[in-house]
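**Student:** Could you look at this predicted model? Sequence included:
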Amino acid sequence: MKKTIILLSFLVLSLTSCQSQEKKTEKVSTKNKISKTDAQWKAKLTPEQYEVLRKKGTEASFSGKYWNHFEKGYYACVACNNPLFTSDAKFNSECGWPSFDQAIEGSIIYKTDSSFGMQRTEVMCANCSGHLGHIFDDGPAETTGKRFCTNSVSIIFIPKK
């Protein structure tokens, strides 16, 4: 019982770290929207990618390949290649997930997320509606003040040529 309480406490702390945010809406073109069946997504994505992008899962902190990655280039949605974030927007938030202070205009959609008894803002790819992570108001004050907390498994890095 004690182990369960400790494990649940750790999970809640991980999910709620720095979770203040504001609701956002953004006009997004539906011209390039991708729509696939569940079976098509399962065939295209790895099981871990499917769990995060389609089932709104979360990878463990400090486990993804991009949390501490700072090369020049941009990050795109792994499911549809939609460019999402530039490397110039990436910063070290020390939360264990890739963090960006802004997204490429029109690349993201937002949705209120009330899961786990919390009020957060979910961030999704505007092109395929894949779950990327959440946005919080604890990013760098000298830029936008935002932190797009993103699952590494939901993005792919494209190096600058």
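**Tutor:** Alright, I've got the coordinates. Since the structure is predicted, the reported quantities are computational estimates derived from the model, not experimental observations.

**Student:** can we go C-alpha only for contacts and neighbour counts from here?
**Tutor:** Fine.

**Student:** Span of stretch 134-153 from start to end?
**Tutor:** Stretch 134-153 has an end-to-end distance of 14 Å (criterion: C-alpha to C-alpha, to the nearest Å).

**Student:** could you pull out the strands for this protein?
**Tutor:** 73-77, 83-86, 90-91, 99-100, 108-113, 120-125, 131-136, 147-150, 155-159 (DSSP state E).

**Student:** Put this next to the previous one:
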Amino acid sequence: MSDVITPKVQKTDAEWRELLTPEQYRILRQAGTERAFTGPFWNSHEKGLYSCAACHEPLFVSDTKFDSGCGWPSYFEAVNPEAITEIRDVSHGMVRTEVRCSNCGGHLGHVFPDGPPPTGLRYCINGHAMDFEAMK
């Protein structure tokens, strides 16, 4: 786990604001979160690929998505371990593990050790932080 991330894609704040919707900017660039059961993909069952909404880096595939009941899209494994950077998060009076896109540094959500086999992980991801491409 790292406390520092050096993203490959770097843009100015103005460039990010122009590229992203206000909600995407708030989540991806300001480490915000959407309210539970309100964002895209939390109840989606379509087969496909979820990627970073800021830089389009592949993050998760639908085969690793599960219903955790938390109100956010949840996955037990990233498409590639290098796609996600984990950072210790001590905000809000608790210790958690934040996950960011390794490619652009965008805040995605958090990972918890209470997921299903085979990993036991629950990547709890903001739907607005992702794009989706259906499998053909």
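**Tutor:** Perfect, I can see it now. Nothing here was measured: the structure is a model prediction, and the numbers come from that model.

**Student:** want to throw the strands of structure 1 into CSV with mean neighbour count?
**Tutor:** Formatted as CSV, these follow (neighbours: other C-alpha atoms under 10 Å):
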stretch, mean neighbour count
strand 73-77, 21
strand 83-86, 23
strand 90-91, 21
strand 99-100, 26
strand 108-113, 18
strand 120-125, 24
strand 131-136, 25
strand 147-150, 25
strand 155-159, 19
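
**Student:** Quick one: closest of these to residue 53 of structure 1.
**Tutor:** With C-alpha to C-alpha as the criterion, residue 53 of structure 1 lies closest to strand 131-136 of these, at 4.4 Å.

**Student:** quick one: that closest one aligns where in structure 2?
**Tutor:** Strand 131-136 of structure 1 lines up with residues 107-112 of structure 2 when matched by TM-score structural alignment.

**Student:** which residues touch the matching stretch?
**Tutor:** 27-33, 96-101, 121-126, 129-130 (C-alpha atoms under 8 Å, 6 or more residues apart in numbering).

**Student:** and residue 24 of structure 1, which of the strands of structure 1 is closest to it?
**Tutor:** Among these, the nearest to residue 24 of structure 1 by C-alpha to C-alpha is strand 108-113 (6.4 Å).

**Student:** Measure how buried the residue nearest to residue 119 of structure 2 when sequence neighbours are not counted is and give me the count.
**Tutor:** The shortest distance from residue 119 of structure 2 to any non-neighbouring residue, by C-alpha to C-alpha, 6 or more residues apart in numbering, is to residue 76 (6.2 Å). By other C-alpha atoms under 10 Å, 24 other residues sit near residue 76 of structure 2.

**Student:** Could I get the contacting residues of the residue mapped onto residue 76 of structure 2 from structure 1?
**Tutor:** Applying TM-score structural alignment, one finds that residue 76 of structure 2 aligns to residue 101 in structure 1. Counting by C-alpha under 8 Å, 6+ apart, residue 101 of structure 1 touches 89, 90, 91, 139, 140, 143, 144, 145, 146, 147, 148.

**Student:** Hmm, the third one is touching residue 100, no?
**Tutor:** Yes: contact criterion C-alpha atoms under 8 Å: residue 91 of structure 1 and residue 100 qualify, at 5.9 Å.

**Student:** Have a look at structure 1 and report its longest helix.
**Tutor:** helix 2-16 (DSSP state H).

**Student:** Having no further points to raise, I will conclude here.
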